[in-house]
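Student: Sequence and predicted structure, then a few things I'm wondering about:
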Amino acid sequence: MLTSSILYNGQLRTTATHLQSGTVINTDAPVDNNGKGERFSPTDLVATALGSCMLTIMGINAAKNGWNIEGTRVSIEKIMGTEPRRIVEVKVVFDFPGDNGLGEKEKTILERAALTCPVAKSVHPDLLQSVTFNW
């Protein structure tokens, strides 16, 4: 089953449509690569997908165990390299809300879930994934 359809709009911009839901994402090349930087770049989406996937997998584990991580935020910093141009590092910082009632065992389970999410295991092994959990 197809996942998405992508249209090149010119001026280094694309429109991607999620075929199941109809949700649309527009991209733009970054300023440092001849774009306007007015939307997510494709590499921004890769880095963002990593954080989103980690948080989703943590949410699945939390729900299965009756734990609440609602309100957790993730900040993403993408570091680009050259020759070849690529993402060399993604810094992922989790900020959990105040007193969530989780003990060390629960936190460890959630951290391991994040670090083994499908996106984390799908990107190239040379991509440095620097992950911080602020409980």
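Tutor: Ah, there it is.
Student: CA only for contacts and neighbour counts going forward, please
Tutor: Will do.
Student: Contacts for the helix ranked longest in the chain, please.
Tutor: Longest helix in the chain by number of residues (criterion: DSSP state H): helix 42-65. Applying CA atoms under 8 Å, 6 or more residues apart in numbering, the contact partners of helix 42-65 are 27-29, 68-69, 74-78, 87, 90, 92, 110-111, 113-120.
Student: Out of those, which sit inside strands?
Tutor: Thr27, Asp28, Val74, Ser75, Ile76, Glu77, Lys78, Ile87, Val90, Val92 (DSSP state E).
Student: Looking at the residues you listed, spot the one nearest Thr132.
Tutor: Among the ones in strands among the contacts of helix 42-65, Val92 lies closest to Thr132 (CA to CA), at 6.3 Å.
Student: residues touching the residue nearest to Ser130 when sequence neighbours are not counted, list them.
Tutor: Leaving aside its chain neighbours, Ser130 sits nearest to Lys91 (4.7 Å; criterion: CA to CA, 6 or more residues apart in numbering). Counting by CA under 8 Å, 6+ apart, Lys91 makes contact with Ser75, Ile76, Glu77, Lys78, Gln129, Ser130, Val131.
Student: Neighbours of the closest residue to the first one other than its chain neighbours, how many?
Tutor: Sequence neighbours aside, Val93 is the residue nearest to Ser75 in space, at 5.1 Å (criterion: CA to CA, 6+ apart). Neighbourhood size, Val93 [other CA atoms under 10 Å]: 17.
Student: this is the comparison structure:
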Amino acid sequence: MAKTIKTKYLGEYYSATEAPLNEKPITVNANTYTPVDLLVTAYGSCLLGTIDSAARKNHFDIADTKSEITFSMSEDKTRVGQMEINILLSNDFTDSQKEVIETAAVNYCHVGNSLDHNIERKYEFTYNSKNNLW
């Protein structure tokens, strides 16, 4: 089923976006939080939801997990060129659970699969990282 996201430009680098599930529009100031930041945010959120879904199907929990994505623009500054993706999990997991987590993150995230395949991506999974969580 198709969804429509509506964005209105408010001037001076501000925009407001309405999404089907949000009660209030999301307002963005591109001087402080750029559209590329939103793209990377969507990717990080999708990664976590994808990992959670795979974990639940395999009867384990990934509570207190976070993503950190460092990105660089391409040489011509027209697109994202590289991403370093770190998934920090507060617990340790069995080897088979780690395989579920890592396979889901790399292969099944809808946003990740929608991104340009020319974006260089480096994944790191940090287990038992209780000190790195906010």
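Tutor: Received it, and whenever you're ready, just let me know what you need. This structure is a prediction, so every number in the text was calculated from the model and none was measured.
Student: before we move on, back to that, the residue nearest to Ser130 of the first structure pairs with which position in the second structure?
Tutor: For Lys91 of the first structure, the aligned position in the second structure is Glu84, judged by TM-score structural alignment.
Student: Look up how far His110 of the second structure lies from its match.
Tutor: Per CA to CA, to the nearest Å, Glu84 of the second structure is found 18 Å from His110 of the second structure.
Student: one step back: take the ones in strands among the contacts of helix 42-65 of the first structure and lay them out in a markdown table including distance to Thr15 of the first structure and neighbour count.
Tutor: Shown next, in a markdown table, are those (distance: CA to CA, whole Å; neighbours: other CA atoms under 10 Å):
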| residue | distance to Thr15 of the first structure | neighbour count |
| --- | --- | --- |
| Thr27 | 6 | 23 |
| Asp28 | 9 | 23 |
| Val74 | 25 | 19 |
| Ser75 | 24 | 13 |
| Ile76 | 22 | 19 |
| Glu77 | 23 | 14 |
| Lys78 | 22 | 18 |
| Ile87 | 22 | 19 |
| Val90 | 24 | 22 |
| Val92 | 26 | 21 |
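Student: Between these, which sits nearest Asp99 of the first structure?
Tutor: Looking across these and measuring by CA to CA, the closest to Asp99 of the first structure is Val74, at 17.3 Å.
Student: wait, what's in contact with the closest one?
Tutor: Gly51, Ser52, Leu55, Val92, Val93, Phe94, Asp95.
Student: same thing but at 10 Å, please
Tutor: When contacts are counted by CA atoms under 10 Å, 6 or more residues apart in numbering, Val74 of the first structure touches 48, 51-52, 54-55, 91-96, 132-134.
Student: With Pro25 of the second structure instead?
Tutor: Lys6, Thr7, Lys8, Ser15, Ala16, Thr17, Glu18, Ala19.
Student: Surely Thr34 of the second structure touches Val28?
Tutor: Yes: Thr34 of the second structure lies in contact with Val28 (CA atoms under 10 Å); the separation is 7.7 Å.
Student: so what sits against both of the two?
Tutor: What both Thr34 of the second structure and Val28 touch, as defined by CA under 10 Å, 6+ apart, is the set Tyr13, Tyr14.
Student: how about Asn61 of the first structure, what's its partner in the second structure?
Tutor: Under TM-score structural alignment, Asn61 of the first structure pairs with Ala54 in the second structure.
Student: Rebuild the contacts of Lys91 of the first structure as CSV, extending it with distance to Gly103 of the first structure.
Tutor: Listed next are the contacts of Lys91 of the first structure as CSV, based on distance: CA to CA, whole Å:
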residue, distance to Gly103 of the first structure
Ser75, 23
Ile76, 26
Glu77, 28
Lys78, 31
Gln129, 25
Ser130, 23
Val131, 20
